[in-house]
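Enquirer: need a 3D model of the sequence below.
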Amino acid sequence: MDDLRYVSRYLRGYRLHLLVAALLIFVETIAELVIPFLMARIVDVGITSGDLSLVLATGRQMVAVAVLAGVCGFAYSRFSAAAAMGFGANLREAEYAHLQDYSFSNLDEFDSSSLVTRLTTDITVIQNAFVMGIRPLLRSPVMLVAGLVLACTMSARLALVFFAVLPFLAVALALIVRHVAPLYAVLQGVMDRLNETLQEDLVAIRAIKAYVREGHVADRFEQVNAALADTATHTFGGAVLNMPVFQTAMAIANVGLLWFGGQMVASGEIGVGTLTGFMSYVLLIMNSLNMISSVFLLLARAITSVGRVCEVLCEEPGMDPNPSGAKELADGSVEFRDVSFKYNPAAERNVLEHVTLRFAPGSTVGILGGTGSGKSSLVQLVPRLYDATEGTVMVGGRDVRDYDVHALRAGVGMVLQKNVLFSGTVRDNLRWGNPDATDEEILRACRLACVDEFLDRIGGLDADLGHGGGNVSGGQKQRLCIARTLLSHPKVMVFDDSTSAVDTATDARIRAGLAQVRDMTKVIIAQRVSSVRDSDQIVILDDGHVHATGTHEELLASDPIYQELYYSQTATQEDTHGAE
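Expert: Predicted structure coming up:
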């Protein structure tokens, strides 16, 4: 119930629609309940006495009531649809907006496939429950109570037959709902796994074809799809049991009512019209019970989806964005003061341990280290993608926590290890760095990042990059990402192994272009010594610790790890040239 109360706030702007829909449903229900009384009057009074004028007058009343019920039903569908779709849109927008406030640590808690399901399938389930559930939820209790009262008014003795069947029907429907409700959570979890498999296979379709693994992924998808089909069959197979149970109970009730009602008509206790009207009320009552059971099943699934959506909406952002903090970086200096870091507070070991470093403003810093040494983790602390577990990270002479996080990230440009481009043109993608950039500024950034070497071949700034930049190579994608970051004119620019897919000659030209930008601190993570040898400072990380710092010459003369990297790469290059 807490989750339902929480999401109800997103009905804003549509509460009047919901109120009008509820009023229309009430009027429609009352109108439908009046019709059997009018029908009984026609049969017992008008036809029995041969009063044709009474029959016609009552018939006109029945038509008017039926038209009123139809108009109310039509108007209800319009108002309820508007309320449901608006509610779903508000909920989806709020969920998406909240995701934008997540820190990287929050995003680590959810699989992307699960987030997609929660933004699409779960919202759709809630909307469907809203559209299909409000009507029976409002009508059924009114019809049930009013139908029982009116049926008892017509013949209390005959109502005893119905009351004998009612408890068995109620218990059976309650057991069905109790069995099916937990299965919906399992169903949504299997849906998450299906989305995850689909997402992974579609993103990696080129690799799948390159390794001729179509059969393998087809088998894997078949297994996940079969699991979803089996789970859905088990879930909905239980859900539809309410219909045969309802039909059986209704058949038994009708037989009993006709048997005893026929005897009462024969003995003169009640009229044929009364029996006909009573049977109409029984039908309304049974239908209301059936609708109630269907609504419970619908709500059980919707409540599962509401809970999944609330998990996203109620997740507290992992860091305070500090909107009232400093809005500008004084310079590009970076300092780590006894910094330790781990991604999960429950982890036994830190990824970084007691790191103390300082990068002067405008300097070029290279960071080397083996896989898992903490290079990427270190630089992700600079723009507060994650917060340090212990110690302080300083940028521009301030603790990064003292900045408005948006201003900090605007001043710290980062070319991530996983390059991301979006559907659209080259110009559209590069303007992510600066929406107001002119074509001249874009072309200058392209020259610095060596994008101009292939720009004309792909169609210039208006070239379509395709989904995820699929129309360009890995090296071209890296250079476009560098140009995009340069357009933001950051005080600090971090390159997280962002030239790994380009050749050494192009790497050298990119470094030469970046050297022209004097007022920007450049932090370069690389695997090749040649990418960082001209840096003002080189940092060697080893298992999360700072192993050594110095220039190329200092480290080559004294540090064994740097010596091993340098000579192994030099020997490999010499062997390659010799083979050529």
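
Enquirer: okay, CA-based contacts and neighbour counts for the rest of this
Expert: Fine.

Enquirer: this protein: strands as residue ranges?
Expert: Along the chain, counting by DSSP state E, strands occupy 334-341, 352-359, 364-369, 390-395, 398-399, 412-415, 492-496, 521-525, 537-542, 545-550.

Enquirer: ok, and for the last one, which residues are buried?
Expert: Read that as strand 545-550. 545-546, 548-550 (16 or more other C-alpha atoms under 10 Å).

Enquirer: the second one now?
Expert: Buried residues in strand 352-359, defined by neighbour count with 16+ other C-alpha under 10 Å: 352-356, 359.

Enquirer: any idea which of those is closest to Asp331?
Expert: Each of the buried residues of strand 352-359 was checked against Asp331 using C-alpha to C-alpha; the closest is Phe359, at 11.2 Å.

Enquirer: another sequence for comparison is provided below:
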Amino acid sequence: MRSTMKYLKPYSLQIGMVVILTLAGIMLELLLPTLMANVVDVGIMNGDMPYIVKTGGWMVISAIAAVLLTVAVSFFASKVALGFGRDVRRSLFVHVENFSLQTFDKIGTASLITRTTNDVKQVQDVLNMMLRMMTRAPLMLVGGIILAVSRDPGLSLIFLGALPILALLIFLISRKAIPLFGALQKKTDRLNLLVRENLTGIRVVRAFNRVGYEKDRFNIANEDFRDTGIKVNKMMALLFPVMIIVMNFTNIAIVWFGAVRIDQGLMQVGNLMAFLQYAMMILFSLIMLSMGFIMIPRAQASVKRINEVLMMEQIIKDPEKTENAVDKYGFVEFQNVTFRYEGAEKPVLTNISFQAKPGETTAVIGSTGAGKSTLVKLIPRFYDVESGAVLIDGVDVRTMSQKALRNKIGYVPQKASLFSGTIAENIQYGKQTAGEDEILKALETAQAIDFVSEKEDGLQSNIDQGGANLSGGQKQRLAIARALVRKPEIYIFDDSFSALDYKTDARLRSALKQETGNSTIIIVAQRVNTVIHADQIIVLNEGTIAGVGTHRELLSENRIYQEIVSSQATEEEGA
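Expert: The predicted structure is shown next:
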């Protein structure tokens, strides 16, 4: 809780204003029953019309001032709550952006979305309510009790029966509600996960006629969420009728015993009217407090989930003292690198050693699951090695700042990721200052210029979320252009040509050779045709290097590479 509440510090002045204005408003509201009692007991009883008009005027002024103060309190409370929500969301987003892929996978995308949106909204709403009601309720409760006791101490003993009942009710409901609110947020995670999976995989769902199955999955999760929500709402629904009953019986008792005291000459009518109003203020304060005690557990569950993310330490972070690579211009070296994913029994990569030199193309090939993609993800430091070292220009990547390291790299992922916006904006993601000529040049090299120029708006054509309005090959070529426009020292193509036909693949590799110049090129590929002209081919087998050499060398000496070539040749013949 403390780590989240620190975001309230910038709003200390506004919170102070809320407390001061609330106190002033309550004092005016507490004054009204006293003024009314004076109108009845002094003005009406004595027939003093000027006194009635004068006191009535003060009542009108006090009521208007109290309303204006309440509006001001609502304004400042909303400003604080919305500002707090904005700051926490921003911190969550920035914190998650710096997560390593390993940390990111721990929580999951759906849960992170829920925590950044729904959970922050829950805390924001409760904070708004607390500033408006929870500061008001205790002040009004204390003020009401003091003034009620000052009016008639004997009649105030009635509260000794009502208050314990209400307190016990609030305690019992809060104790049952806290675990249910936590469960409700987890079920929200589950709903988000199912919706996200269904929307992103809609083509697969329809292709395999699994719409009915997905509906059933969603209905189960949806009904589970509904049932938990009903349990919570039943408790809250029970609270208010019971409180209203207690309030009404309290009123009956006050009127009954108050009438007896008036008959005995121990109390005046105006005093009884004022006492009734103070009693209502006290009981309404308790209702507001009970509302807070019901909502706070839900906020606590959300705060706990937010803190889980904020308190997660960055596994991959910059060292206190960074080193800068200055020589060799993109020289990549793996020295006895071993890596395993968290919780895995055996390493994905074991004792990997090789060099990728500037001006040369290094290809990585192997069967599915051999560790090819994992290997290239170690270069931009998406993961840290378990042992050994990855060096760029002679400097361990763990001693470089992540920004400086990644500025050296143009990375094209295995699954091309595009963002909603225009084609030009997606290419400029690689280099924000890239002009139209640079973008066109990158598109031409990536063999994407033809389909882009055919679009009506050209570079300003819109791309749907995830590139849904493009084919797989078009997405890959735009992702390649995004890396090319950056003109980095090191290009990493993680199986980035898989959706291209052989003709386009060949043209692209030829254009890349001319465009990349002295840069280091590392290509992960499944097809032998993609790597056949590489200066060096690394053959991976079950996380170890099974061979290094040119295509001819490996074809004559390496059994695993021969099997890969043979299997692909057989596939092509069969096709």
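
Enquirer: let's have the buried residues of strand 352-359 of the first structure in TSV, adding distance to Ser423 of the first structure.
Expert: Listed next are the buried residues of strand 352-359 of the first structure as TSV, based on distance: C-alpha to C-alpha, whole Å:
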residue	distance to Ser423 of the first structure
Leu352	36
Glu353	40
His354	41
Val355	39
Thr356	41
Phe359	36
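
Enquirer: between these, which sits nearest Thr274 of the first structure?
Expert: Nearest member of the buried residues of strand 352-359 of the first structure to Thr274 of the first structure, counting by C-alpha to C-alpha, is Leu352, at 84.3 Å.

Enquirer: show me what that closest one aligns to in the second structure.
Expert: Superposed on the second structure with TM-score structural alignment, Leu352 of the first structure falls opposite Leu349.

Enquirer: what is the burial count for Ala40 of the first structure?
Expert: The burial count assigned to Ala40 of the first structure is 21, neighbours taken as other C-alpha atoms under 10 Å.

Enquirer: my error: substitute Met45 of the second structure in the last question.
Expert: Neighbour tally, Met45 of the second structure, other C-alpha under 10 Å: 12.

Enquirer: repeat for Ile205 of the first structure
Expert: Ile205 of the first structure, neighbours per other C-alpha under 10 Å, totals 14.

Enquirer: which one in the second structure is aligned with it?
Expert: Match for Ile205 of the first structure (TM-score structural alignment): Ile202.

Enquirer: report the separation between the residue most central in space within the second structure and Ile287 of the second structure.
Expert: The residue lying closest to the centre of the second structure (C-alpha atoms, centre = their mean) is Thr116, at 2.4 Å. In this view, Thr116 of the second structure and Ile287 of the second structure are 31 Å apart by C-alpha to C-alpha, to the nearest Å.

Enquirer: swap in Tyr51 of the second structure?
Expert: Taken as C-alpha to C-alpha, the span from Tyr51 of the second structure to Ile287 of the second structure is 36 Å.

Enquirer: same drill for those two, tell me which one is more crowded.
Expert: Higher neighbour count among Tyr51 of the second structure and Ile287: Ile287, with 20 against 16, using other C-alpha under 10 Å.

Enquirer: might you report the residue contacts of the more buried one?
Expert: By C-alpha atoms under 8 Å, 6 or more residues apart in numbering, the contact list for Ile287 of the second structure reads 240, 243.

Enquirer: for the one 3 residues further on, same thing?
Expert: Under the criterion of C-alpha under 8 Å, 6+ apart, the contact list for Ser290 of the second structure reads Ile170.

Enquirer: for Asp497 of the first structure, what is the corresponding residue in the second structure?
Expert: Match for Asp497 of the first structure (TM-score structural alignment): Asp495.

Enquirer: cheers, nothing more for now.
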